[in-house]
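# show me how the following folds:
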Amino acid sequence: MREIVWSALHVESWTEFIWVLVGLAGQLLFTARFLVQWIVSERQKRSVIPVAFWYFSLGGGAVLFSYALWRRDPVFILGQSMGLVIYIRNLWLIHAERNGRAYQG
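I've put the predicted structure just below:
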């Protein structure tokens, strides 16, 4: 059974198997952000991006970035690192606005 699973996942060791599970967990977090956004938008009958969207983006992006580093995939690393900057910046802006420190530029 183990050989079938490992073959399907293209892994040859427990370390690779664990990292594939980490990557899958990151992808699930990343997917959850779309589900949250969709549910909130449907309830409000308009397009809404809730704060949870950005937290799921950050969590999923961080896990996927770790996975990309382990895989040593420069395309994946670049893609995830750029996303992390955007997610952090959006959360920063949201929290600054909530604390009355919105940008006055």
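
# going forward, measure contacts between C-alpha atoms and count neighbours the same way
Will do.

# ranges for the helices of this structure?
Along the chain, the segments classed as helices by DSSP state H run 2-9, 14-44, 51-71, 74-98.

# to compare against the first, here's another:
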Amino acid sequence: MLIQYGAALGNYLYDVFVAKFDFWLAFGLVAQLFFTARFLVQWISSERAGKSVVPMAFWFFSMGGGLMTLVYGLVKREPVIIVGQALATIIYVRNIMLILKHRARESQTLDR
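From the prediction side, this is the model:
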């Protein structure tokens, strides 16, 4: 029984990652890796600071990975990915805008 489950899992993984491999699958995997990198950046920054922080790079990785995943969803016609990433990407862009606005205000205050 265990051997049958192992064989079935092997067949499934082969079908998903090898038999269906094309440019868009590679693009989607790179998008997901880019998106996942944001957590590594956030974790490393937090460890260095000794507290939880969200660096600017986190938002750029979020936006880049989100946009790539959105493109993948549009090409593959996946409504769940399209809806999720379209909204999330808007939030990432807005967070970057807020951070830049705050930094500009801080630099103006320091210049005075």
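
# return the distance of the spatially most central residue of the first structure relative to residue 53 of the first structure.
Geometric centre of the first structure, nearest residue: residue 60, 2.1 Å, by CA atoms, centre = their mean. Distance, residue 60 of the first structure to residue 53 of the first structure, by CA to CA, to the nearest Å: 10 Å.

# got it, and residue 85 of the first structure?
Residue 85 of the first structure is 15 Å from residue 53 of the first structure, by CA to CA.

# what about residue 22 of the second structure, neighbour count?
10 (other CA atoms under 10 Å).

# what about the aligned residue in the second structure for residue 21 of the first structure, distance to residue 49 of the second structure?
Alignment note (TM-score structural alignment): residue 21 of the first structure maps to residue 26 of the second structure. Per CA to CA, residue 26 of the second structure is found 35 Å from residue 49 of the second structure.

# which ones are touching the equivalent of residue 65 of the second structure over in the first structure?
Aligned by TM-score structural alignment, residue 65 of the second structure pairs with residue 60 of the first structure. Taking CA atoms under 8 Å, 6 or more residues apart in numbering as the contact definition, residue 60 of the first structure lies against 25, 26, 27, 28, 29, 30.

# so who does the third one touch?
In other words, residue 27 of the first structure. 60, 64.

# how close does it get to residue 20 of the first structure?
Distance from residue 27 of the first structure to residue 20 of the first structure, by CA to CA: 10 Å.

# repeat that for the fifth one.
Residue 29 of the first structure is 14 Å from residue 20 of the first structure, where distance means CA to CA.

# the last one too?
Counting by CA to CA, the separation of residue 30 of the first structure from residue 20 of the first structure is 15 Å.

# looking at those two, which one has more neighbours?
Applying other CA under 10 Å to residue 30 of the first structure and residue 20 shows that residue 30 carries more neighbours, namely 23 against 17.

# what's that one aligned with over in the second structure?
Residue 30 of the first structure maps onto residue 35 in the second structure, with residues paired by TM-score structural alignment.
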